[in-house]
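K.L.:
Kindly generate the corresponding structure for this input.
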Amino acid sequence: MLQEPVAFEGVTFEIEESKVPGDYALKLKKNNQSVYVISKYKPKDNLTKLINLEKCNKKTMFIFIGYGMGYLAQHITNVIGKKTQIIVLEPSQQLLDAQLAITPATPNIVFFSGTNFNVLRNEIRGLINPLNIKDISVVMHPHYDEFYTEYLKDALSLISDIKRGIQIDINTVKKMDQNYIKNCVANLMHINKSRDFAYHKDRYKDIPAVIVSAGPSLDKNLEYLKDWNGLIFCAGRTIVSVRSIGKDADFAGLIDYKKVINQTFMGHNDVPLIALLDAGNTIIEEYRGDLYFVEHTPIAREMAGINLPKVNIGGSVATLCLDAAHYMGCNPIVFIGQDLSYSGNQSYSETCNIHENRERIAQRLENKKGIRPIPAYNGGEVLTSNTLLVYLRWIEHYIQSCDRTVEFINATEGGAKIAGTIQMPFKDVVEKYKHITKPQIEHNLLLQEPIDLRWKLEECIKRLKRTSTLCREAADVSSRLSYQYANFNPGRSPKMINQLRTRMKALNKKISSAKIDTMVGYMFSNSAIDIMTDDTYKRQLDKKEYADSAGIAQGHENIYKALDESIYKVIDVINTQLEKETSENKTEPVT
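P.N.:
From the prediction side, this is the model:
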């Protein structure tokens, strides 16, 4: 025996020499049960049967449950290549250290052990993305699920939550398509009258702020808001809730890109509004209150050379309000109506004047499709949807990433438990902080002098057209590369391939320097994601080198064509907006 048994949550282990010289066996023990995770007989051969590499490609990312003496990692690295991404979850640090002492890790392996799942979440979030989400293979070493049942339940649930969030992002991109650039261009026409949100950065140090969300628990404590003297942030649909008790919101948030969002404001379009530049233009067009534009991508800088404050958002308007309050220096930041779940078969507070079919909600909860239990504010469990769970996890991660001096209070008094928050009845929160009064809020213009938007957008079109020309040449070069690989001639192809690859490198550099990624992003992603995730255009294990390269070059050709098509869609959107401005006899030039 090479390693003394070490306990981890009741599990001990032993590492011993196997029947194969130089190889080792691993045994786990718990409650008088003893099982070999790695067999004493041909340990490496038995482990390679856990996965069928024929279904993998050279972009596949592997998540191992257990290191398994590194044998399976070595096998996969040898077959696929040294750049293969492997994440290893080994519950016990002692067990991991014992294995690494025998089989050192290679640079392509990332390890996680212990119970700090925030570290695991950050690690996996940095590795999983829309382009590889279909190429993830989770491999469970034998018997780990029997010995680390609860641990693995939490770890695998975390991985599923991250993948679910990415899938929601993909679906959002598909739905937004041209809406993103249409809203950005239309809203940009209001930039000269917009206000400067950067002016508010850290201006409200230690001023309490409450975020009023529309969850059903808002009915419990809205009345106490009457005595609140700090800042009030609202979603569009809770402006009416706040006004129903004689108060007014200091800021409302807007992130939704759809036209129907107009209905949620119910005509209350005079509260200072913090809006994403790509938010629904139907609201912006008719808004009477002070407008603050912010962005989560540098679209205003790409289109018009304007720098707007960058915000972090997690899919719901409450996340925009949260980031805005933090940006402004507010402390504490308080949540009410932030149920993030179904409380009493409701989705919304009755104060929002939304008619809900509670029978339909009850049927959905009973059906349990897309529904799961999570820890509740008041103990026990509450039911939530996959989408609401993504919002919850985002908020928890945001809180965890903030400075510890900022206090977050969940005063919802119902719904989901939000990790990282202090739970306190809103009545007590109001009593504790009512002596602090917010200062006078000033709404200063973003631009001291109006800019010529027509000229800015016409220059933007010229840049897009120049990039389009580069994309067409890149598509042609990719096509010629694909031909050379598919019809490889040892005498002339190597020289031709080298010349084409050199030209492609130069074209890629010019396309990257054009700074149009954000403008074309959503439409291009819609077209390109199917190409980029298609196995036809990835390096396959069962293809010869030149056939493999031919497929990849063909994929690149299709990607450049998709980019060119997206560029012209953006140009069309800009031209349409400029024509609209002219036909409506708006100021010439557009200012």
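K.L.:
use CA for all of it now, contacts and neighbours both
P.N.:
Will do.
K.L.:
Which residue ranges of the stretch 1-150 of the chain form strands?
P.N.:
Taking DSSP state E, counting those that start in this stretch as the test, the strands found in the stretch 1-150 of the chain are 12-17, 24-30, 33-38, 61-65, 86-89, 109-112, 136-140.
K.L.:
what would those strands look like in CSV with distance to A252?
P.N.:
CSV is the format used below for the strands of the stretch 1-150 of the chain (distance: least, CA to CA, whole Å):
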stretch, distance to A252
strand 12-17, 55
strand 24-30, 55
strand 33-38, 56
strand 61-65, 42
strand 86-89, 42
strand 109-112, 41
strand 136-140, 40
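K.L.:
closest to K569 out of these?
P.N.:
Each of the strands of the stretch 1-150 of the chain has some distance to K569 by CA to CA; the shortest is strand 136-140, at 33.1 Å.
K.L.:
So what touches that closest one?
P.N.:
Residues from elsewhere that reach strand 136-140, judged by CA atoms under 8 Å, 6 or more residues apart in numbering: 50-51, 60-66.
K.L.:
Which element, helix or strand, includes Q400?
P.N.:
When secondary structure is defined by DSSP states H and E, Q400 falls within helix 386-401.
K.L.:
Quick one: distance of the next helix or strand after that helix to the chain centre.
P.N.:
From helix 386-401 onward toward the C-terminus, using DSSP H and E, the following helix or strand is strand 408-410. On the basis of CA atoms, centre = their mean, to the nearest Å, strand 408-410 sits 23 Å off its chain's mean C-alpha point.
K.L.:
To check against the first, give me the structure of this:
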Amino acid sequence: MDFYNNNANILKKIDFDLFNKISKINISNNLYNIVKTRVGDYTLKIVSDDILDSYECFLHSKYNPKKEAVLFANAQIDNNVDINIVYGFGLGYHIEEMLKKIDRDKKLYVVDINLQVFKLALILRDLREVLLDNRLKLIISDDEKYIATKLKGLLIDGSKFIIHTASIKTIPNKYQDFKFVIENWNIKKSLTDKWVNLLSENLEKNKNIKCKNIGVLFNKYKNKPLIIVSAGPSLNKNKHLLHKLKGKAFVFAVGSALKPLLEIGFKPNMFCIIDPQDITYKQIEGYENLDIPLVFLDTASSYTVSKYLGPKYIACNDVNRIENKEYLIDSGGSVATAVMDIAIKFGANPIVFIGQDLAYTNNEHHAKGDMYGEEKKVKNLPNMRKIIGQNGEVLNTTLGLLSFKYWIENKIKDTPDVEFINCTEGGVFIKGCKHMKLDYFIKNYISLKGK
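P.N.:
Alright, predicted model coming up:
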């Protein structure tokens, strides 16, 4: 089964630097087990015992890798673009099939950061025909900056980025940031594809709502303390303290935090909804006629927005859909990140987070755990991620929540003139924030300044 010499001789001619690196690579038998499939081809069993990300999975089908590859190629190749880019060489089954599907005048770029797996592909399979195909371009390197630079130049109009999902599992742990970018791209693309029609429908219907843009309030709260209230499980620990902030700080709630606050008799100054799904109506059900302003993204659920009878402000995150470009917001993908960007544009300082767990603290979904009919306790699903919490504990989270964490941290880094404080009593550690309990913040930032 050793095809290495024949494959390597070709690689040496087409990419000497890659050949040189590959020739020096040692393969870890602890991470990759070679498995013979039912049809006689080979796949790899990937084993990770990392405390935060332990799993076992197959790189290709353990039954029929070639049949699986045909299905992948049929679903992914797009001959309407000049360049198809795929992350993950794997053992090359899907690359071989993609080259069969792609037009003669098109290019297929293959990106991978795992040299061990690529070397195994050269050992286990006869890839001479694949490597000699002049439509194939390899971007295989253990230098993540090199890969990022190459990808940046390719991800333009006229290209399609495809991810061989199983190959994400082969990204070495030392490249966690790179792995996150690839995974996050994958999930965002899936969500965009899933919601594109719903977003368009909401946009058209929301155009009929007569209200001001939230941009009219930008810079109206200069140096005023602003509390962003999210609905993470830890909100239950300190939401009662918000009464002490009445009239002393601007309290801006995400939609899912509205009911937990109203149920303790506290009315926030404003709340926000950006989700396109009609299930968000549950966030306001029974409270449709409040005097609390609702900020809604122009693609948010038109049903929920129309049901709310209180004051409204519209927000937009697309430069092509807004007349006054100064009113544009950066929504960041979640309602909490959207509120954060609006808070910064308000001119608020400091900006304080509560209920921003970004993880399933105590294995719970939200402060009001059954709002959407789900079980209160989160099931430990295989696609979950692990992260170290503020107190050193291991917490369950998701790729989506991690993307919001990194977005928030980058936004903090880009906003050095604003003080950010995390008063969430649980959940993840947010870089760039001061971390303290809410009662300490009230005593030292609000009460003392009021004297």
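K.L.:
quick one on the thing from earlier: which one of the contacts of strand 136-140 of structure 1 is nearest to S549 of structure 1?
P.N.:
Here the nearest of the contacts of strand 136-140 of structure 1 to S549 of structure 1, counting by CA to CA, is T60; it sits at 17.3 Å.
K.L.:
how close does the closest one sit to H190 of structure 1?
P.N.:
Taking CA to CA, to the nearest Å as the measure, T60 of structure 1 and H190 of structure 1 are separated by 46 Å.
K.L.:
which of those two has more neighbours?
P.N.:
For T60 of structure 1 and H190, the more surrounded residue by other CA atoms under 10 Å is T60, and the numbers stand at 19 against 16.
K.L.:
correct me, but the more buried one touches Q85?
P.N.:
Yes. In terms of CA atoms under 8 Å, T60 of structure 1 counts as a neighbour of Q85; the distance is 7.4 Å.
K.L.:
need the contact list for V240 of structure 1.
P.N.:
Listed by CA under 8 Å, 6+ apart, the contact set of V240 of structure 1 reads 265-266, 268, 351-352.
K.L.:
what residue of structure 2 takes the place of it?
P.N.:
Taking TM-score structural alignment as the alignment basis, one finds that V240 of structure 1 is matched in structure 2 by K259.
K.L.:
same deal with K369 of structure 1?
P.N.:
Using TM-score structural alignment as the criterion, the counterpart of K369 of structure 1 in structure 2 is P382.
K.L.:
before we move on, what about E286 of structure 1?
P.N.:
Across the two structures, E286 of structure 1 finds its equivalent in K307 of structure 2, going by TM-score structural alignment.
K.L.:
With adjacent residues omitted, what lies nearest to that match?
P.N.:
By the measure of CA to CA, 6 or more residues apart in numbering, the closest residue to K307 of structure 2 outside its immediate chain neighbours is E288, 6.5 Å from it.
K.L.:
What's I162 of structure 2 aligned with over in structure 1?
P.N.:
I162 of structure 2 maps onto I133 in structure 1 when the alignment is built from TM-score structural alignment.
K.L.:
Determine the number of other residues adjacent to that match.
P.N.:
Here the count is done by other CA under 10 Å, and I133 of structure 1 has 17 residues near it.
K.L.:
wait, what's in contact with it?
P.N.:
For I133 of structure 1, counting by CA under 8 Å, 6+ apart, the contacting residues are 163, 166.
K.L.:
if I look at it, how far off is T172 of structure 1?
P.N.:
From I133 of structure 1 over to T172 of structure 1 (counting by CA to CA), the distance is 16 Å.
K.L.:
One more: A318 of structure 1?
P.N.:
17 Å.
K.L.:
A279 of structure 1 now?
P.N.:
In this view, A279 of structure 1 and T172 of structure 1 are 13 Å apart by CA to CA.
K.L.:
So those two - more neighbours on which side?
P.N.:
Applying other CA under 10 Å to A279 of structure 1 and T172 shows that A279 carries more neighbours, namely 26 against 13.
K.L.:
which ones are touching that one?
P.N.:
Taking CA under 8 Å, 6+ apart as the contact definition, A279 of structure 1 lies against 180, 183-184, 254-258.
K.L.:
ok, and the closest non-adjacent residue to it?
P.N.:
Using CA to CA, 6+ apart, the closest residue to A279 of structure 1 is Y257 (4.4 Å).
K.L.:
Look up how far A336 of structure 2 lies from the counterpart of the one you found in structure 2.
P.N.:
With TM-score structural alignment as the matching criterion, the partner of Y257 of structure 1 in structure 2 is P276. With the distance defined as CA to CA, P276 of structure 2 ends up 15 Å from A336 of structure 2.
K.L.:
Over to D49 of structure 2?
P.N.:
Distance check for D49 of structure 2 against A336 of structure 2: by CA to CA, it reads 33 Å.
K.L.:
who has more neighbours, those two?
P.N.:
The residue with the greater number of neighbours, taking D49 of structure 2 and A336 and applying other CA under 10 Å, is A336; the counts read 26 against 11.
K.L.:
Assign a three-state SS to the corresponding residue of structure 1 for that one, would you?
P.N.:
Following TM-score structural alignment, the counterpart assigned to A336 of structure 2 within structure 1 is A318. Under DSSP: H, G, I helix; E, B strand; the rest coil, the three-state class of A318 of structure 1 is helix.
K.L.:
Do I have it right that A318 of structure 1 meets A235?
P.N.:
Yes. Counting by CA under 8 Å, a contact exists between A318 of structure 1 and A235, whose distance comes to 6.9 Å.
K.L.:
since we're on K379 of structure 2, how many residues are nearby?
P.N.:
12.
K.L.:
Please name the nearest non-neighbouring residue to it.
P.N.:
Among residues not flanking K379 of structure 2 along the chain, N363 sits closest, at 7.8 Å (CA to CA, 6+ apart).
K.L.:
what's the matching residue for that neighbour over in structure 1?
P.N.:
Alignment note (TM-score structural alignment): N363 of structure 2 maps to N345 of structure 1.
K.L.:
and its match, how many neighbours does it have?
P.N.:
19.
K.L.:
didn't it look like it was pressed against I361?
P.N.:
Yes. With contact defined as CA under 8 Å, N345 of structure 1 and I361 form a contacting pair (5.9 Å).
K.L.:
Helix 399-413 and the longest helix anywhere in structure 2, what's the angle between them?
P.N.:
When structure 2 is scanned for its longest helix (criterion: DSSP state H), the result is helix 176-206. Using axes from the mean of the first three to the mean of the last three CA atoms, to 10 degrees, the interaxial angle of helix 176-206 of structure 2 with respect to helix 399-413 works out to 90 degrees.
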